[in-house]
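Student: 3D, please:
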Amino acid sequence: MLQSCFWVDKLACRWREILAHSFALYIFDLDGTLVDSLKDLACAVNRVLEVMGCPQLPEQQIHGYVGQGARWLLEESLKAAGATSDRLEEARGHFLPIYSEQLTTHTHFFPQALETIDTLSKNGARVALCTNKPYELTEKLLKHLGAWERFEIILGGDSLPTKKPDPAPLVHIMQHCGVSADNTLMIGDSTFDIIAGKAAGTATCAVTFGNHDKNTLQDEHPDFMIEQLSQILSL
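Tutor: Below you'll find the model as predicted:
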């Protein structure tokens, strides 16, 4: 069942505007939104920690650090493993080669992800991808999964000087597609996606099956919350 978050006291007019039509541009996050990559990310992080002589972490703990790019993921993982911050660059040097090898071992699309994207495109909508994953790894993963050509534009975490939660990547995508913010929906599983969307002026949709739990997402007041990707087609 579609779940929408209504804060009528502040946003009643916005809801009427949002619900009056579907969107011309849909911008998707990747990890935790379209693909389940947690196991591969956790395996790569623990391999880095092992190489550095640090204790490994439970997968679920690492999952909480996913969503704001590799630097944040490694910073928080090192901290949790008791390593000093001056070892971050060492960890980063290990991470990309290790994760690149691990990238496609377990990662897969969530149910209905490809069908939803294809239906949106067939209905005339524009579909874009905005992830904090490095562009090179994003390209490798999507080509492996056979989805690279499904997006009109793809931005990685290193495609621009800033990344989510900064709104610049979303603004860049809207300018590229020639679509206004009030006709754009940002879909993601983390607070960073919702913050970026709101800062860019788009409508926002949080998915509840990704890296951030429902209560954490609700704190950012997304316009919509959904439990499965096909519900986007009803917005």
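Student: for the rest of this, base every contact and every neighbour count on C-alpha atoms.
Tutor: Fine.
Student: so what's the residue nearest the centre of the chain up against?
Tutor: The C-alpha lying nearest the average C-alpha coordinate of the chain belongs to residue 29 (CA atoms, centre = their mean; 3.1 Å). The contact partners of residue 29, by CA atoms under 8 Å, 6 or more residues apart in numbering, come to 129-131, 186-189, 193.
Student: likewise residue 157?
Tutor: So residue 157 contacts 69, 130-135, 163-164 (CA under 8 Å, 6+ apart).
Student: how about residue 194?
Tutor: 165, 186-188, 204-206, 220, 222.
Student: closest one of these to residue 198?
Tutor: residue 204 (6.9 Å; CA to CA).
Student: who are the packing partners of the helix or strand where that closest one lies?
Tutor: If you go by DSSP states H and E, residue 204 is part of strand 203-207. The contact analysis (3 or more CA pairs under 8 Å, 6 or more residues apart in numbering; DSSP states H and E) places strand 203-207 against strand 184-188, helix 191-200, strand 224-226.
Student: before we go on, could you also do this sequence so I can check it against the first one:
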Amino acid sequence: MLPNMNNSFTANKSLDAPVLLLLCHNLYIEVCLLTKSLVVKSNLLDFVSRALSCTSLGCTEGMQLAHQRNGRHFCDELSRIWGRKDSSWKITGRSKVFKTRSATLAVGSSRIPVTQKFLYEGDGTLTEGHIDFADMRQRTKIPQGDLFTVLEASTPEHIKQAMGVILDIEAEAAAKVSMKPGLIKALTLLRDNKVKTALVTRNTRASVKAFFDLIGPEWEGLFDPVLTREFPFVKPDKRLLLHVANEWRVYPSTLLMVGDSFEDVEVGNAAGTATCLVAGGGNEKPGVKVVTPAGAVATFIVNGLDQLSQMLEEGDDALKLGWPARQAAGEDIGKEGAPAPGLDFLDWCISVGAIRMGGASFPRMGQYAGGLATSDVTGSKILHVGCGAGGLTKTMCSQGMQVLGVDLDITATTRRGLCAVPLVGPKRELASGSLSIARESGTYEVVLIQGTSEDLRDSPGMRRWWHPQPLRELMTVLCEQSCPPSEAGSAQQRGTLCADVQIKDGQINPASIFESLQRHGLTVHAWQIIKSKKGDEGDRVLRLAAMRSTL
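Tutor: The predicted structure is shown next:
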């Protein structure tokens, strides 16, 4: 079957032949035993993305694709869509070959995708939580926000005092540990179907030992790896789950993160896994309605492990892949299972070397209180202008960066325990002195303009931040050079401005932005124009990173 690639066609399970072969110049794709309808248009990359998503769902027995011309670009695009470079890419001459196999396992009358791997959080998800979090917050003097995120930005004295309290409370809870209803049934289901399962927790090794002592040593082999807070990356740092995906040699989209807190959901959404929130966890208080922040909305919610087991046995429609796979397959991704707004821009800034992640998630806690990993590689010191509700700010904080948010209204940000200060002076303007409070903490290696705050994004000063007046104010908080190589573990870097700009066709010329930056002593060293996810068809987004021209 040799279709005309200029036209659309449909392939479905009614095909007489089990193999569909596409030939287009020197590119061929072989899809074996295709069992799900696909609509293939002239965009071949879109077809491959859809086919790969079907493979992950267990809808094919196998897939092989090779690219003889421009293979590196083609395969890099696939790697970008799926969020990682898979070790099964093989280079042969000028071609790259990718192979993956997927099958389904029968459980009674149900079918569980073998490619769905499970990541469990410990306390509160697998065991009954015997921790009074209200008491913990009172004793640690942290009334709101994620405990670890708040402590990382606190004083050494507070870190030591609070971690001492947390260790005492955790030790008491470990002595009273008990199983969640339905735990053994869920573990048996996973073991019998040979489903890879990991345990990722911010508890200590001692707490994990108490868990295995409770359920029996025969279950230890089911969880591999077991990562506690002594591991360099902990929730909500997405590098934790990306590490597991790399160890298992699978795409993050095929993982399911199961937990009972916002941080469990945030780490999964950021990494691109599917997420399951077990209701009644650490973020919930009796009689109090908790507003779920952006980036912490789970793919689906269950009342307990029994319900999750039932969904797995019945192949419930709520069981989905992570958002990158669903998006590549053409699904319109809403809030469920989606990461914090701006994550793709942050990843781009990191990829071009404009922003530096820390070597550990919470190195200051490890340094002053012990029990967590430390690192000689410090993350960038960042001023996040337009922090909004703090979703992206928290993501950066969890990756070892030192971040201060700035916005017109910082109520939502501070409610999450994040460090933020308001703009000063005329409302909705970025004028001389607007960043004076932020400047009290010194200058910053990176000024990041990526706002989720509608008020600030629509303000005249922020819509045209590259104009002389707002740009001069931004330059007052941008340091001339970053921390020395001995501290950063990398080459010395000049202060960098990272920003994205909404561009409508013909209304804003990127060249005028570059010229303005150059006049104010900034040199653009990386830029990219992409299609806007919102707005009209002609809308584009300009991403840029500009360094100070002189030291």
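Student: quick revisit: next, format the contacts of residue 29 of structure 1 as CSV and append neighbour count and distance to residue 75 of structure 1.
Tutor: Below are the contacts of residue 29 of structure 1 laid out as CSV (neighbours: other CA atoms under 10 Å; distance: CA to CA, whole Å):
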residue, neighbour count, distance to residue 75 of structure 1
129, 24, 25
130, 26, 22
131, 27, 19
186, 28, 27
187, 29, 26
188, 32, 22
189, 28, 21
193, 32, 20
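Student: mean shift of the strand holding residue 204 of structure 1 relative to structure 2?
Tutor: Following the fit onto structure 2, the mean deviation recorded for strand 203-207 of structure 1 is 0.9 Å by mean CA distance after the TM-score superposition for structure 1.
Student: outside of that strand itself, list whatever touches it.
Tutor: 18, 33, 181-190, 194, 197-198, 217, 222-229.
Student: in structure 2, point out the residues matching it.
Tutor: Aligned using TM-score structural alignment, strand 203-207 of structure 1 spans residues 274-278 in structure 2.
Student: residue 498 of structure 2 versus the closest residue in space to residue 544 of structure 2 that isn't next to it in sequence, what's the distance?
Tutor: Nearest residue to residue 544 of structure 2, sequence neighbours excluded (CA to CA, 6 or more residues apart in numbering): residue 527, at 4.2 Å. Here the criterion is CA to CA, to the nearest Å. By it, residue 527 of structure 2 lies 10 Å from residue 498 of structure 2.
Student: so what sits against both of these two?
Tutor: Joint contacts of residue 527 of structure 2 and residue 498 (CA under 8 Å, 6+ apart) are 543-545.
Student: so which of those belong to strands?
Tutor: Mapping these onto strands (DSSP state E) picks out 543-545.
Student: now flag whichever of the residues you listed is closest to residue 523 of structure 2.
Tutor: Nearest member of those to residue 523 of structure 2, counting by CA to CA, is residue 545, at 8.4 Å.
Student: and the residue nearest to the closest one when sequence neighbours are not counted, how many neighbours does it have?
Tutor: Excluding the flanking residues, the one nearest residue 545 of structure 2 by CA to CA, 6+ apart is residue 498, at 4.5 Å. Counted with other CA atoms under 10 Å, residues neighbouring residue 498 of structure 2 total 24.
Student: re earlier: after the strand holding residue 204 of structure 1, next one along is what?
Tutor: Moving toward the C-terminus from strand 203-207 of structure 1, the next helix or strand (DSSP H and E) is helix 214-218.
Student: out of the helices and strands packed on strand 203-207 of structure 1, nearest to residue 107 of structure 1?
Tutor: Closest to residue 107 of structure 1 of those is strand 184-188 (CA to CA; 17.2 Å).
Student: got the contact list for the residue nearest to residue 545 of structure 2?
Tutor: By CA under 8 Å, 6+ apart, the residues touching residue 498 of structure 2 are 349, 354, 446-449, 543-546.
Student: distance to residue 223 of structure 2 for these - can I get that in JSON lines?
Tutor: Shown next, in JSON lines, are the contacts of residue 498 of structure 2 (distance: CA to CA, whole Å):
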{"residue": "349", "distance to residue 223 of structure 2": "34"}
{"residue": "354", "distance to residue 223 of structure 2": "37"}
{"residue": "446", "distance to residue 223 of structure 2": "40"}
{"residue": "447", "distance to residue 223 of structure 2": "41"}
{"residue": "448", "distance to residue 223 of structure 2": "39"}
{"residue": "449", "distance to residue 223 of structure 2": "41"}
{"residue": "543", "distance to residue 223 of structure 2": "41"}
{"residue": "544", "distance to residue 223 of structure 2": "42"}
{"residue": "545", "distance to residue 223 of structure 2": "42"}
{"residue": "546", "distance to residue 223 of structure 2": "45"}
